[in-house]
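Asker: test case, fold it:
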Amino acid sequence: MPLPSLSTLHTASRHFESARQVGILPSGHRSHGLHGHSFVARIRADLPAGWAPYPGAEVHTLGQRLAACTSQLDYRLLNEVLPADLPPTDENLARWLRDELVTRQQVIGLEQVGIQSTADQGVDLDRHDQAHVWRRYRFQSAHKLPHVPLGHKCGRLHGHGFEVIVHANQNTGGRDISIDYDHLDAIWAPFHYQLNHKYLNDIEGLANPTSEVIAGWLWSRLKAVLPALSWVTVYETGSCGANFNGHDYRIWKEMTLDSALFLRHAPSDDPHAAIHGHTYTLRLHLAAPLDEVMGWTVDFGDVKTLFNPIFKMLDHQPLHELPGLADCDAASLSHWILNKAREVLPQVDRVDLYQTRGCGALALVGAEGPALPI
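Answerer: Down below sits the predicted model:
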């Protein structure tokens, strides 16, 4: 059965090393003086058919056009590159890149431009100048899940290096800064004290501390002090976690695939026409109501088990031999995976497939959910 409302976003990312001075911040602010970052620029676009030189070349072409923009920023003082009326905040860097990509690089259907100034913080700016600001935090804690079946590994006392991402959305109205990261740090500090080096089950409201329950617990407390809060993300491990926006729970499971391929529509002299390979990063996103007894939407272990036969069709395999796969480009492959996954896990409504870091395609049914760091 065909999927309803299936949409595709192509993605690309590029690194650049730059210095900046954000003079509009107070003189005592750490970013007021001259400093530098290893930035990551990332973009998402709903590209029209025929935009790339041939079908399947969208990711490569998008990356080339982004690189043409970021090369102007690499090993430069950003204050000397951006116009004088654009202090080089993350928001203004995203605006500058958005204008360059649309006007000079002719990227059609650009939906979002993100600037990740460190591994733990960034801003994603959409075409309506809505800023999605995020900041990552960590805490080391123990827990167990009291309602899992006998023998389930999560029923034993164990621990995690949890990560939390606080997401906040704000219409910038053209402002240079939407929400200062230091403001988010101040808001998070008391929560770190409550959670770090603790046994979570002993904390009021966390008797059954699944990722979903922790996300909901944090939401109800953070929203009171951060009205712009849009999502809370909890990483239980580096490859799985949960999101909550006050109404909807979403979880994801991440894995890597080592696969061979070639692109059928690439010209014979194009390197993509030859057999080559990628170590893909694949994220399955699932939306489901919370099970009030178990405290989760879907057991991460069940996701892994049910998807495993599909995983085996992809990992250490020649993708061009997959039955029913039109081509091996990231968009075609993410659609194929989404269709297959929904046969065994109907809760899957989004598949992210990156052939290199931040470069790939998203296949979606319905809402996109929060952006996660690459």
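Asker: every contact and neighbour count from this point should use C-alpha atoms.
Answerer: Fine.
Asker: the nearest residue to Asp90 once chain neighbours are set aside: what's it in contact with?
Answerer: Excluding the flanking residues, the one nearest Asp90 by C-alpha to C-alpha, 6 or more residues apart in numbering is Ile115, at 5.9 Å. Shown in contact with Ile115 (C-alpha atoms under 8 Å, 6 or more residues apart in numbering): Phe39, Val40, Ala41, Arg42, Asp90, Glu91, Leu93, Ala94, Gly122, Val123, Asp124.
Asker: can you give me the helices in the stretch 1-150 of the chain?
Answerer: Secondary structure of the stretch 1-150 of the chain (DSSP state H, counting those that start in this stretch): helices located at 58-70, 78-81, 90-103.
Asker: buried ones in the first one?
Answerer: Meaning helix 58-70. Glu58, Val59, His60, Thr61, Leu62, Gly63, Gln64, Arg65, Leu66, Ala67, Cys69, Thr70 (16 or more other C-alpha atoms under 10 Å).
Asker: mind putting those residues into JSON lines with distance to Leu157?
Answerer: Below are the buried residues of helix 58-70 laid out as JSON lines (distance: C-alpha to C-alpha, whole Å):
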{"residue": "Glu58", "distance to Leu157": "47"}
{"residue": "Val59", "distance to Leu157": "44"}
{"residue": "His60", "distance to Leu157": "46"}
{"residue": "Thr61", "distance to Leu157": "49"}
{"residue": "Leu62", "distance to Leu157": "47"}
{"residue": "Gly63", "distance to Leu157": "45"}
{"residue": "Gln64", "distance to Leu157": "49"}
{"residue": "Arg65", "distance to Leu157": "50"}
{"residue": "Leu66", "distance to Leu157": "47"}
{"residue": "Ala67", "distance to Leu157": "47"}
{"residue": "Cys69", "distance to Leu157": "50"}
{"residue": "Thr70", "distance to Leu157": "47"}
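Asker: the structure of the following sequence is requested for comparison with the preceding one:
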Amino acid sequence: MTTQRNPGLTDDITVSGSFTFSASHELRMLPEGHKCRRNHGHNYTVTVEARVHSGVSGDLSPLGAYLDANFDHYLLNERIPFHPTCELLARHLAEWFEGHIESARLISMVVSETPRTAARCDGLTREITISKTFASDLGDVTLVLGSDDLDEVGFVTDFGDLSPFAEHLRDPAAAERLRRAGPAVASDLAGWFVDVVEPKIRARLRSVRVDSRTAVGSWERGEAA
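Answerer: Coordinates of the predicted model:
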């Protein structure tokens, strides 16, 4: 667990912790033939961030105990009454946290199935966003997507097909143009995604981050966009 005092808020401290568990699931609401309908497993990472008053322990270990007792080495379909995706699991864990750890105010709950795909539930609004990281010649490119109508399927594939973006990153002509973009590369990628991919999916791009070998570039969507 880590702690961080918030500047200007002398009685407020941010605490965070990560917990892991291994489990399998079957995403039975996905289309016939989708490989994730079949039983498969993940090594999950759950990362929580919360705010506590100075002098309060901020002990997050009850969350780890809950994960160990209820999910570790289980079939998730038999443990929870909803489609066992990381998006809906993040929402469930956020609700559990607020009902069982009264000494802390939840900031965020993040559930990762793989190092490159994660779901985040906002502690205040309960909004769920998806982060998806793509490898490219530019470095790692991470998209954060949000949706106003995430339904009971609760899965990133329900947003629509993101493969055109991966293909764009692999296209030699596009890669050369992106290299010339320099610090504006994140904005360039965001513009392409909003113009080409976003109209065909059920999600809105929230941010883009490019971690190159020498620098980090980022773009974040404004409220009016």
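Asker: re earlier: of the contacts of Ile115 of the first structure, closest to Thr210 of the first structure?
Answerer: For those, the closest approach to Thr210 of the first structure (C-alpha to C-alpha) belongs to Gly122, at 26.5 Å.
Asker: if we can go back for a sec, so which two of the buried residues of helix 58-70 of the first structure are the farthest from each other?
Answerer: For the buried residues of helix 58-70 of the first structure, the farthest-apart pair by C-alpha to C-alpha is Glu58 and Thr70; their separation is 18.2 Å.
Asker: give me the neighbour count for the residue mapped onto Leu200 of the first structure from the second structure.
Answerer: The alignment partner of Leu200 of the first structure in the second structure, by TM-score structural alignment, is Leu76. By other C-alpha atoms under 10 Å, the residues close to Leu76 of the second structure number 22.
Asker: which residues touch Leu76 of the second structure?
Answerer: Leu76 of the second structure makes contacts with Ala23, Ser24, His25, Glu26, Pro84, as judged by C-alpha under 8 Å, 6+ apart.
Asker: identify the spatial nearest neighbour of the counterpart of Pro31 of the second structure in the first structure, chain neighbours not counted.
Answerer: Using TM-score structural alignment, the equivalent of Pro31 of the second structure in the first structure is Pro149. The shortest distance from Pro149 of the first structure to any residue other than its chain neighbours is 7.7 Å, reached at Gly155 (C-alpha to C-alpha, 6+ apart).
Asker: Phe193 of the second structure reaches Phe165, doesn't it?
Answerer: Yes. In this structure, Phe193 of the second structure is within contact of Phe165 by C-alpha atoms under 8 Å, at 6.9 Å.
Asker: so between the two, which is more surrounded?
Answerer: Phe193 (20 against 16).
Asker: the first structure: which residue goes with that one?
Answerer: For Phe193 of the second structure, the residue aligned by TM-score structural alignment is Ala341.
Asker: show me what contacts that match?
Answerer: Ala341 of the first structure sits in contact with Phe307, Ile310, Val348, where contact means C-alpha under 8 Å, 6+ apart.
Asker: mind checking how far it is from His316 of the first structure?
Answerer: As judged by C-alpha to C-alpha, to the nearest Å, Ala341 of the first structure and His316 of the first structure stand 19 Å apart.
Asker: picking up where we left off before, and in the first structure, which of the contacts of Leu76 of the second structure remain?
Answerer: Using both residues aligned by TM-score structural alignment, their matches' C-alpha atoms under 8 Å, the first structure keeps these contacts from the contacts of Leu76 of the second structure: Ala23, Ser24, His25, Pro84.
Asker: for those residues, pick the one with the most neighbours.
Answerer: Most neighbours among those, by other C-alpha under 10 Å: Pro84, with 25 neighbours.
Asker: corresponding residue for that one in the first structure?
Answerer: Aligned partner of Pro84 of the second structure by TM-score structural alignment: Pro209.
Asker: pretty sure its match is touching His143, no?
Answerer: Yes. Contact criterion C-alpha under 8 Å: Pro209 of the first structure and His143 qualify, at 6.8 Å.
Asker: can you show me the strands along the stretch 201-350 of the first structure?
Answerer: Secondary structure of the stretch 201-350 of the first structure (DSSP state E, counting those that start in this stretch): strands at 229-237, 240-244, 249-261, 276-287, 348-356.
Asker: got those strands as CSV, with distance to Leu101 of the first structure columns?
Answerer: Putting these into CSV (distance: least, C-alpha to C-alpha, whole Å) gives the following:
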stretch, distance to Leu101 of the first structure
strand 229-237, 27
strand 240-244, 31
strand 249-261, 29
strand 276-287, 26
strand 348-356, 21
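Asker: can you list those strands in CSV and add mean neighbour count?
Answerer: Converted to CSV, the strands of the stretch 201-350 of the first structure look like this (neighbours: other C-alpha atoms under 10 Å):
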stretch, mean neighbour count
strand 229-237, 23
strand 240-244, 24
strand 249-261, 20
strand 276-287, 19
strand 348-356, 25
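Asker: nearest to Glu100 of the first structure, out of these?
Answerer: strand 348-356 (23.3 Å).
Asker: distance from the closest one to the second structure after superposition?
Answerer: Its aligned residues in the second structure lie a mean 1.4 Å from strand 348-356 of the first structure after superposition (mean C-alpha distance after the TM-score superposition for the first structure).
Asker: just want the angle from that strand to strand 276-287.
Answerer: Interaxial angle, strand 348-356 of the first structure versus strand 276-287 (axes from the mean of the first three to the mean of the last three C-alpha atoms, to 10 degrees): 150 degrees.
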